[in-house]
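1. Just a sequence and a predicted model for now, questions to come.
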Amino acid sequence: MGALLRQYRAGSALACEPVDQGLLNRGWRLCTTRGRFFLKHHFDPETATPAAIGRQHRATRRLAGLGVPVAPALPGRDGRTVVVIGGHCYALHPWIEGRHRHGGQLTEAQCGRLGALLGAVHAGLERVMPARGARPRGGPDPAAGVPDAGVSADPADTFALIDDLLGRVRRHRPADSFDALARHRLLERRALLERHAGRRPPRGGAVGWVHGDFHPFNLLYRGDAPAAIVDWDRLGLRPRAEEAVRAAAIFFVRPTGPLDLLRVRAYARAYRRTAGAAPSQLEAAVHRVWWERLNDFWMLRWHYERGDRRADPQFPAASALAVWWTREYDAVCEAFTG
């Protein structure tokens, strides 16, 4: 710790406490003789290169200049914001006091402000980041090595995955209630896909720079106002409207699976206005994210392939959402476009 702090003008450490670990990084709340900081250890192999982290830091610094609530990384003594020690990448950020809020805790007006905030992020990134097709300074194309975000899931691949997961569920011993729910949802999803296989969407729409992981645990509130958007590890070029829909599906899902469509409507109207997105773009994004949800089993793959159960608490609502969304497809479209 001392060697790392010497890279900054942050004083001497007085206390260091781990914060909840993310999937792409580890972090500590650090108190020093010069204040409080967030120390971040980037370790995800896809996002933890100095070039990629530096790109994230330049983006947040520029967004801060536009008034977007972020927590830009602090420069070290050499002016760089990424410190590499023992082959590991670290960054120091100011500590932001705040709390996370789910969409159900927001008023309708606050939902509108949330949509406007994401719209401001997309519009701001369009201003401060390299034009599409240009090579970003200090690193490779952020889409290089990443599966084509414009290609939708092939149901044939999903059917094979469902069969594999059903086999894993059958072999799991001792069987438990999670296995029973997983089996039920897998069989249910296979039937839905058989019924809707002809609705596979075409390639994605307008691509631009996006946060990449905009959800309640990456947004801090101080009182009623957003204080900071954090964890920019997935910054990249993706369909913007899909991020707006995907975020809403996380913020506004109820515990039993449905979306709170009144809140979605307020959020989506403000997003469209701020980002300059047409209703037709949101309609296409709704279709693509619905299809994505119908074909996605990452929580079950983590559980059965990796033995990682951190996402288990999210599975009941997320799996129910795909079924509800299919049934209420027209109402969901109207909420995002009306």
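-> On my side now, so go ahead.

2. When you work out contacts or count neighbours from here on, use the C-alpha atoms and nothing else.
-> OK.

3. which stretches of the stretch 151-300 of the chain form strands?
-> 207-210, 219-222, 225-229, 236-239 (DSSP state E, counting those that start in this stretch).

4. May I see those strands arranged in CSV, with distance to T256 as well?
-> Output for those, formatted as CSV (distance: least, Cα to Cα, whole Å):
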stretch, distance to T256
strand 207-210, 29
strand 219-222, 23
strand 225-229, 27
strand 236-239, 28
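
5. quick one, helices of the stretch 151-300 of the chain?
-> Ranges of helices in the stretch 151-300 of the chain, per DSSP state H, counting those that start in this stretch, are 155-171, 177-196, 240-251, 261-275, 279-295, 298-301.

6. To G212, which of those lies closest?
-> In terms of Cα to Cα, the element of the helices of the stretch 151-300 of the chain nearest to G212 is helix 240-251, at 7.0 Å.

7. Give the buried residues for that closest one.
-> R240, A241, E242, E243, A244, V245, R246, A247, A248, A249, I250, F251 (16 or more other Cα atoms under 10 Å).

8. right, and the fourth one touches W209 too?
-> In this case it means E243. No - using Cα atoms under 8 Å, E243 is not in contact with W209, being 10.2 Å away.

9. secondary structure element for I53?
-> Per DSSP states H and E: I53 is located in helix 50-65.

10. That helix: what's the following helix or strand?
-> Following helix 50-65 in sequence order, the next helix or strand is strand 83-85 (DSSP H and E).

11. hang on, the earlier thing: for the strands of the stretch 151-300 of the chain, give me CSV that also has distance to A197 and mean neighbour count.
-> Putting these into CSV (distance: least, Cα to Cα, whole Å; neighbours: other Cα atoms under 10 Å) gives the following:
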stretch, distance to A197, mean neighbour count
strand 207-210, 25, 21
strand 219-222, 36, 18
strand 225-229, 37, 19
strand 236-239, 23, 20
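
12. between those, which one is nearest to D141?
-> strand 236-239 (8.9 Å).

13. Find the residue at the geometric middle of this protein.
-> D213 (1.6 Å; Cα atoms, centre = their mean).

14. Quick check, that one in contact with R234.
-> Yes - counting by Cα under 8 Å, D213 touches R234, with 6.2 Å between them.

15. intersection of neighbour lists for those two?
-> Residues touching both D213 and R234 (Cα atoms under 8 Å, 6 or more residues apart in numbering): there are none.

16. Quick check: R29 is in a strand.
-> Yes - with DSSP: H, G, I helix; E, B strand; the rest coil as the criterion, R29 is part of a strand.

17. unless I'm mixing things up, it is touching D20, no?
-> No - R29 is beyond contact range of D20, at 10.2 Å (criterion: Cα under 8 Å).

18. of the two, who's got more company?
-> Between R29 and D20, R29 has the larger neighbour count (other Cα atoms under 10 Å), namely 18 against 10.

19. hang on, the earlier thing: how far off strand 225-229 does the helix holding I53 point, in degrees?
-> 160 degrees (axes from the mean of the first three to the mean of the last three Cα atoms, to 10 degrees).

20. alright, now check it against this:
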Amino acid sequence: MDGSPERSLERVAVEDEQGGLFLLEALKPETVDRKVSIAAALEALSLAGVKSLAPYLPHEPGRHILSLKDGHYQLSPYIEGSPLPRPEYLDQAWRGRAMAGFLVKLRRAWNKAGLTPEASDDFSLQDFVPDLVRKISARDPQLLKRISPALSLAEDFLPVLKDLPLGFCHGDFHPVNVIWGEESIRAVIDWEFCGMRPEMYDVALMIGCAGIEHPPAVSWNYVGAFLIELWKSGIYQKQSWENLFPLMLLIRFAWLSEWLRKQEEAMISLEIDYLNFLAKHAEDISSLFDSVQQSL
């Protein structure tokens, strides 16, 4: 099944009497309130016109979580997809255009639905990065030295966050969280981190995820087509475009935290190398992003 199984206690595909397939999830009790907010946000986005979703099904109007004596459950459509060809997708422009198209629809639906910060997980990079640095400094000073080139640049970038325009974002927007059709997006899944962010948060995260798979891919067809479509849409403010690279770099610290939490040594080393690669090539990558705007 697509998505992250760790986000629930258990997931199983079920079939109804008419042959319809659904995904039944047993929820961790501590996540129920958050799941209620996510379900409401997805319902509002769906009603506002975003079709590439798998919104949770209500068991009665406005109620998407079924709480029984033995636990809490939610149900969503089971959507079949095509495998993501990796790393071939990194040079497929149509996937970049599809990802951009989804963000355009999300932005316009958010404006129409009037989603509020109540749907947010209250995550803030401006608070998160310094807190992570303090924890690393106390627990593993050597690791702090290993990321010093990127950290120095990140500390310079942090102040720009407070002035960036905000928007409602998926929060974990990358192609593995997409159920792909043969030539389109069938659904975007795993909305656990959705909420109010700097408006280009999803953009920066997606490009960063392409780059960690293969750093030169930030200049390939997938990312290029993605950025061109977004620039043409006009949905983001100039200030956000000007700070796309700083946002991309800062988001990688959240990924480093994830690898540290899971104690995945190989990914920790890879993320450190990638952070320092981004720091070393900051001007080149920023110029690449600027060239997209100048070419249109």
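-> Now that the structure is in, tell me what you want to look at. Values in this document were obtained by computation on a predicted structure and should not be read as measured data.

21. Please work out the TM-score for the two chains.
-> The TM-score (TM-score structural alignment, normalised by the length of structure 2) is 0.79; 285 aligned residues with a Cα RMSD of 3.3 Å.

22. picking up where we left off before, for the helix holding I53 of structure 1, which residues meet the burial criterion?
-> The neighbour-count check on helix 50-65 of structure 1 (16+ other Cα under 10 Å) flags 50-64 as buried.

23. on contacts alone, who are the packing partners of it?
-> Contact here means 3 or more Cα pairs under 8 Å, 6 or more residues apart in numbering; DSSP states H and E; on that basis helix 50-65 of structure 1 packs against helix 108-128.

24. Pull up the aligned stretch in structure 2 for the helix it packs on.
-> Per the alignment by TM-score structural alignment, helix 108-128 of structure 1 matches residues 93-113 in structure 2.

25. what's the matching stretch in contact with?
-> Counting by Cα under 8 Å, 6+ apart, 44-45, 48-50, 52, 89, 167-168, 183-185, 221-227, 229-230, 233, 235 sit against stretch 93-113 of structure 2.

26. on that earlier part again, how about the residue nearest to the centre of structure 1, what's its partner in structure 2?
-> Counting by TM-score structural alignment, D213 of structure 1 lines up with D172 in structure 2.

27. Look up how far K105 of structure 2 lies from the closest residue to its match other than its chain neighbours.
-> Nearest non-adjacent residue to D172 of structure 2, counting by Cα to Cα, 6 or more residues apart in numbering: F193, 6.3 Å away. Using Cα to Cα, to the nearest Å, F193 of structure 2 is found at 18 Å from K105 of structure 2.

28. so which of the helices of the stretch 151-300 of structure 1 is the most packed in?
-> The highest average neighbour count among those, using mean count of other Cα atoms under 10 Å, belongs to helix 240-251 at a mean of 24.

29. thinking again about what came up before, OK, contacts around the residue nearest to the centre of structure 1?
-> Per Cα under 8 Å, 6+ apart, neighbours of D213 of structure 1: D231, W232, R234, L235, A247.

30. okay, the residues you listed in CSV with distance to E334 of structure 1 next?
-> Shown next, in CSV, are the contacts of D213 of structure 1 (distance: Cα to Cα, whole Å):
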residue, distance to E334 of structure 1
D231, 31
W232, 30
R234, 29
L235, 29
A247, 17
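
31. Nearest spatial neighbour of R62 of structure 1, chain-adjacent residues omitted?
-> With Cα to Cα, 6+ apart, the residue lying closest to R62 of structure 1 is V128, at 6.3 Å.

32. The one you found: how many residues sit nearby?
-> 17.

33. Correct me if wrong: T158 of structure 1 contacts N295.
-> Yes - counting by Cα under 8 Å, T158 of structure 1 does reach N295; the two are 6.0 Å apart.

34. just to revisit the earlier point, what's the average distance for the match of helix 108-128 of structure 1 when superposed on structure 1?
-> Following superposition, stretch 93-113 of structure 2 is found to deviate from structure 1 by 1.9 Å on average (mean Cα distance after the TM-score superposition for structure 1).

35. how far out from the middle of the chain is that stretch?
-> Here stretch 93-113 of structure 2 is found 13 Å from its chain centre; the criterion is Cα atoms, centre = their mean, to the nearest Å.

36. quick one: the residue nearest to V178 of structure 2 when sequence neighbours are not counted from M1 of structure 2, how far?
-> Of all residues not flanking V178 of structure 2 in the chain, V188 sits nearest, at 4.5 Å (Cα to Cα, 6+ apart). Distance, V188 of structure 2 to M1 of structure 2, using Cα to Cα: 13 Å.

37. K145 of structure 2 now?
-> Relative to M1 of structure 2, K145 of structure 2 is positioned 39 Å away (Cα to Cα).

38. Ok, L250 of structure 2 next?
-> Distance, L250 of structure 2 to M1 of structure 2, by Cα to Cα: 30 Å.

39. got it, and A44 of structure 2?
-> 25 Å.

40. same check, this time on H174 of structure 2
-> Relative to M1 of structure 2, H174 of structure 2 is positioned 16 Å away (Cα to Cα).

41. Please say which of these two ends up with more neighbours.
-> Neighbours were counted for H174 of structure 2 and for M1 using other Cα under 10 Å; H174 has more, 18 against 13.

42. starting at the chain centroid, how far to stretch 26-46 of structure 2?
-> 17 Å.

43. which residues touch that stretch?
-> Applying Cα under 8 Å, 6+ apart, the contact partners of stretch 26-46 of structure 2 are 8-11, 53, 55-56, 62-65, 71-74, 106, 109-110, 113, 115, 118-119, 121, 191-192, 194.

44. Narrow those to just the buried residues.
-> The buried subset of those (16+ other Cα under 10 Å) comprises 11, 53, 55-56, 64-65, 72-74, 106, 109-110, 113, 115, 119, 121, 191-192, 194.

45. ok, which pair from the buried residues of helix 240-251 of structure 1 is furthest apart?
-> R240 and F251 (16.8 Å).

46. Confirm that S76 of structure 2 sits in a helix.
-> No - per three-state DSSP, S76 of structure 2 lies outside any helix segment and is strand.

47. So what's the residue count around the counterpart of it in structure 1?
-> For S76 of structure 2, the aligned position in structure 1 is H93, judged by TM-score structural alignment. By other Cα under 10 Å, the residues close to H93 of structure 1 number 18.

48. And for the one 4 residues further on?
-> Applying other Cα under 10 Å, we find 10 other residues in the vicinity of E97 of structure 1.

49. likewise Q18 of structure 2?
-> So Q18 of structure 2, with other Cα under 10 Å, has 6 neighbours.

50. Quick one: classify it as helix, strand or coil.
-> At Q18 of structure 2 the chain is in coil, as set by three-state DSSP.

51. Might one say that E25 of structure 2 is in contact with E10?
-> Yes - the criterion here is Cα under 8 Å, and E25 of structure 2 meets it with E10 at 5.7 Å.
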